[in-house]
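> pasting the structure only:
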């Protein structure tokens, strides 16, 4: 189609983006522990910062994949957004996905039809494929619903039944903190906590915790307790990895803690930093870090365009040779295989 985004999937740059953003595996309804990953690049999100299924754990998520060239789809946005408003007080999020679209066209489209949902720009259709959705096109299949339920199960939507799909997504879903218990002044911080954006909530919560307003202080304390519970869960997962001898996984979990919980003064954060430094001295973690840096360099090189692709391929081959037993080597092999190298 004339308005489609021209993506050169044969290039290494496209392959890198595909592997980095989503694990292209189909799924059946009820499957647990989904391999699905949402893009982390902010440029691929509209109306929202990047969200992850990890940050949305325990919430229901309804994905609406749509064909933006369809007049029927365009005319139905007011109805869809009206239906979603009926679920504003419930732990379910609606996310739209536009596949294969020119980014400039998509931006104009979202403004023209006043789409307020978070929207993912699935430029190479990798998310569409990962959700086992046949390629959408005008006159054919123009939309599809998929969902991730609060209990972690995944499934196909119920046709055009938005309410039915939302109810399926709500299975096992719950808020960390009941919004009815949160003062209006802290609703922004509450939303950040519920979406896993803990750093964004740090300042308003720490300030409110010192407030002389009893209601505001009580609300802040409940939200801080929810944040600390999430921190404790992350630290516990890291400890389990250590107990199993998986130092690299533990390192990654612990390294992310200071970033995820920046702005808080919980003791666990400092302990995580200390343990991260200790693990970084082990040979296993050193090798993984070195390999990850090489992979990052290859990605940066490939992003420079066709001239950088061959150099990036050389870096990936070198990575596989020098660090064959690393996580980055596995990704490098996937990338090389995807481009026939």
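Nice, I can see it. What you see is a predicted model; the values in this text were computed from it and never measured.

> From here on, just use CA atoms for contacts and neighbour counts.
Will do.

> Flag every buried residue along stretch 332-341.
332-336, 338 (16 or more other C-alpha atoms under 10 Å).

> Could you pick out the longest helix of the protein?
helix 214-243 (DSSP state H).

> Show me what that helix is packed against.
helix 187-194, helix 198-208, helix 247-260, helix 267-279 (3 or more C-alpha pairs under 8 Å, 6 or more residues apart in numbering; DSSP states H and E).

> try it against this one:
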């Protein structure tokens, strides 16, 4: 049930208030891109710790601190914690450049409109060169520091758990397991598949055991989707789509494809899918825009809202338009 709720919340929120204080729910990432080409959501990391590092790219002191930041990342590399940097006010090109020049050992979110920092109630500048937020396994802010042996970070990590890593699977499966742990199911299963036919019988057996566990989880997605079809067809669609993509070519994936085709005939789903196609252009424009160059972005956003006003995508776009002062 939790995954379905997460999908609903990710798409349906239309208002975002500044937050990020201790004990509060950690605000989600706004639409945007990361320097590694992947997409991350705090909702996908429930049960684990996330450390957010907001930085000022033009500050020499901040750049000089990166080796120390990387030491913390390295120290926790085998723990259920994810480190993500936020390039406050940075375009994607600037975020990539900063990571490349400094060797920053974590993905970087291009926060070109400074929406992420505003959602956390702060302004990064040469007078406020960095900030941190430790997000605990319950999704709430649990601390403000990123340091070795820091009390609140240690507490959050101690309360976090791996889903698959500590289950005794063969070490050769770790690249696939790493992807799975951080919500990258489709990529994780793709990485796992070759091991199902590994020449080493023990490795193949371990891979099969993991695959069976994943199929059990996939069946749970299917069950949640079936229950949600009448009241939340869009959420059901997303669960079916996730199952079909993760288990492509398998009986479970084929079953999901059939359900996906049927639910795609519903008008709310059709509208949402059409809105998502337009939204891809909106996110792309966002990566190329900034506070002084946002005319095209605003035009695209308003078109989505006008054409598909009742969709979750329209709600997300409305939020962004409000945040950038459109």
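That came through, no problem. Treat the numbers as computed from the prediction; the structure is a model and nothing was measured.

> TM-score of the superposition?
The TM-score (TM-score structural alignment, normalised by the length of the second structure) is 0.77; 310 aligned residues with a C-alpha RMSD of 3.7 Å.

> Quickly note the distance from whatever residue of the second structure lines up with residue 60 of the first structure to residue 185 of the second structure.
The pairwise alignment with the second structure assigns residue 60 of the first structure to residue 49, based on TM-score structural alignment. If you measure residue 49 of the second structure against residue 185 of the second structure using C-alpha to C-alpha, to the nearest Å, the figure is 19 Å.

> who has more neighbours, the two?
residue 49 (31 against 21; other C-alpha atoms under 10 Å).

> residue ranges for the strands of the second structure, please.
Per DSSP state E, the second structure carries strands over the ranges 49-55, 81-88, 108-111, 130-135, 141-143.

> Tell me which of the ones you listed sits most buried.
Of these, the one with the most neighbours on average (mean count of other C-alpha atoms under 10 Å) is strand 108-111, at a mean of 28.

> Tell me the residues of the first structure aligned with that one.
Residues 119-122 of the first structure are where strand 108-111 of the second structure lands, counting by TM-score structural alignment.

> what's the mean gap between that stretch and the aligned bit of the second structure?
Following the fit onto the second structure, the mean deviation recorded for stretch 119-122 of the first structure is 1.7 Å by mean C-alpha distance after the TM-score superposition for the first structure.

> picking up where we left off before, could you point out which of the strands of the second structure sits nearest residue 176 of the second structure?
Evaluated over those, closeness to residue 176 of the second structure peaks at strand 81-88, with 16.3 Å, by C-alpha to C-alpha.

> Could you measure from the match of residue 60 of the first structure over to residue 146 of the second structure?
With C-alpha to C-alpha as the criterion, residue 49 of the second structure and residue 146 of the second structure are 12 Å apart.

> before we move on, what about residue 16 of the second structure?
25 Å.

> Have a look at the two and say which one is more surrounded.
residue 146 (21 against 17).

> contacting residues for the nearest residue to that one once chain neighbours are set aside?
Of all residues not flanking residue 146 of the second structure in the chain, residue 132 sits nearest, at 6.5 Å (C-alpha to C-alpha, 6 or more residues apart in numbering). Neighbour list for residue 132 of the second structure: 51-54, 143-146 [criterion: C-alpha atoms under 8 Å, 6 or more residues apart in numbering].

> how about residue 132 of the second structure, what's its match in the first structure?
So residue 132 of the second structure corresponds to residue 145, using TM-score structural alignment.

> Now find how far off-centre stretch 218-227 of the first structure is within its chain.
24 Å (C-alpha atoms, centre = their mean, to the nearest Å).

> cool, stretch 169-184 of the second structure as well?
For stretch 169-184 of the second structure, the distance to the chain centre is 17 Å (C-alpha atoms, centre = their mean).

> Give me the contacts around that stretch.
With C-alpha under 8 Å, 6+ apart, stretch 169-184 of the second structure has contacts from 44-45, 162-165, 185, 187-192, 195, 202-203, 206-207, 210.

> Selecting buried members of the residues you listed in PyMOL, what would you type?
Burial among these is assessed by 16+ other C-alpha under 10 Å; the matching PyMOL selection reads:
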select buried, resi 44+45+162+164+165+185+188+189+191+192+195+203+206+207+210
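
> what's the distance between the spatially most central residue of the first structure and residue 68 of the first structure?
In the first structure, the centroid-proximal residue (C-alpha atoms, centre = their mean) is residue 52; its distance is 2.3 Å. With the distance defined as C-alpha to C-alpha, residue 52 of the first structure ends up 24 Å from residue 68 of the first structure.

> same deal with residue 263 of the first structure?
40 Å.

> re earlier: Throw the contacts of residue 132 of the second structure into a markdown table and include distance to residue 108 of the second structure, thanks.
Formatted as a markdown table, the contacts of residue 132 of the second structure follow (distance: C-alpha to C-alpha, whole Å):
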| residue | distance to residue 108 of the second structure |
| --- | --- |
| 51 | 12 |
| 52 | 10 |
| 53 | 9 |
| 54 | 10 |
| 143 | 20 |
| 144 | 18 |
| 145 | 18 |
| 146 | 16 |
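
> give me every residue that touches the aligned residue in the first structure for residue 195 of the second structure.
Counting by TM-score structural alignment, residue 195 of the second structure corresponds to residue 208 in the first structure. When contacts are counted by C-alpha under 8 Å, 6+ apart, residue 208 of the first structure touches 216-217, 220.

> Tabulate those residues in CSV, adding columns for distance to residue 281 of the first structure.
CSV is the format used below for these (distance: C-alpha to C-alpha, whole Å):
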residue, distance to residue 281 of the first structure
216, 44
217, 42
220, 38
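
> From those residues, pick the one nearest residue 168 of the first structure.
After measuring these against residue 168 of the first structure - C-alpha to C-alpha - the closest member comes out as residue 220, at 31.4 Å.

> Who has more neighbours out of residue 263 and residue 68 of the first structure?
Taking neighbours as other C-alpha under 10 Å, residue 263 of the first structure and residue 68 compare with residue 68 leading, 23 against 16.

> Would you confirm that that one contacts residue 75?
No. Using C-alpha atoms under 8 Å, residue 68 of the first structure makes no contact with residue 75, being 10.6 Å away.

> coming back round to it: can you put the strands of the second structure in JSON lines and add distance to residue 24 of the second structure?
Listed next are the strands of the second structure as JSON lines, based on distance: least, C-alpha to C-alpha, whole Å:
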{"stretch": "strand 49-55", "distance to residue 24 of the second structure": "14"}
{"stretch": "strand 81-88", "distance to residue 24 of the second structure": "19"}
{"stretch": "strand 108-111", "distance to residue 24 of the second structure": "21"}
{"stretch": "strand 130-135", "distance to residue 24 of the second structure": "10"}
{"stretch": "strand 141-143", "distance to residue 24 of the second structure": "6"}
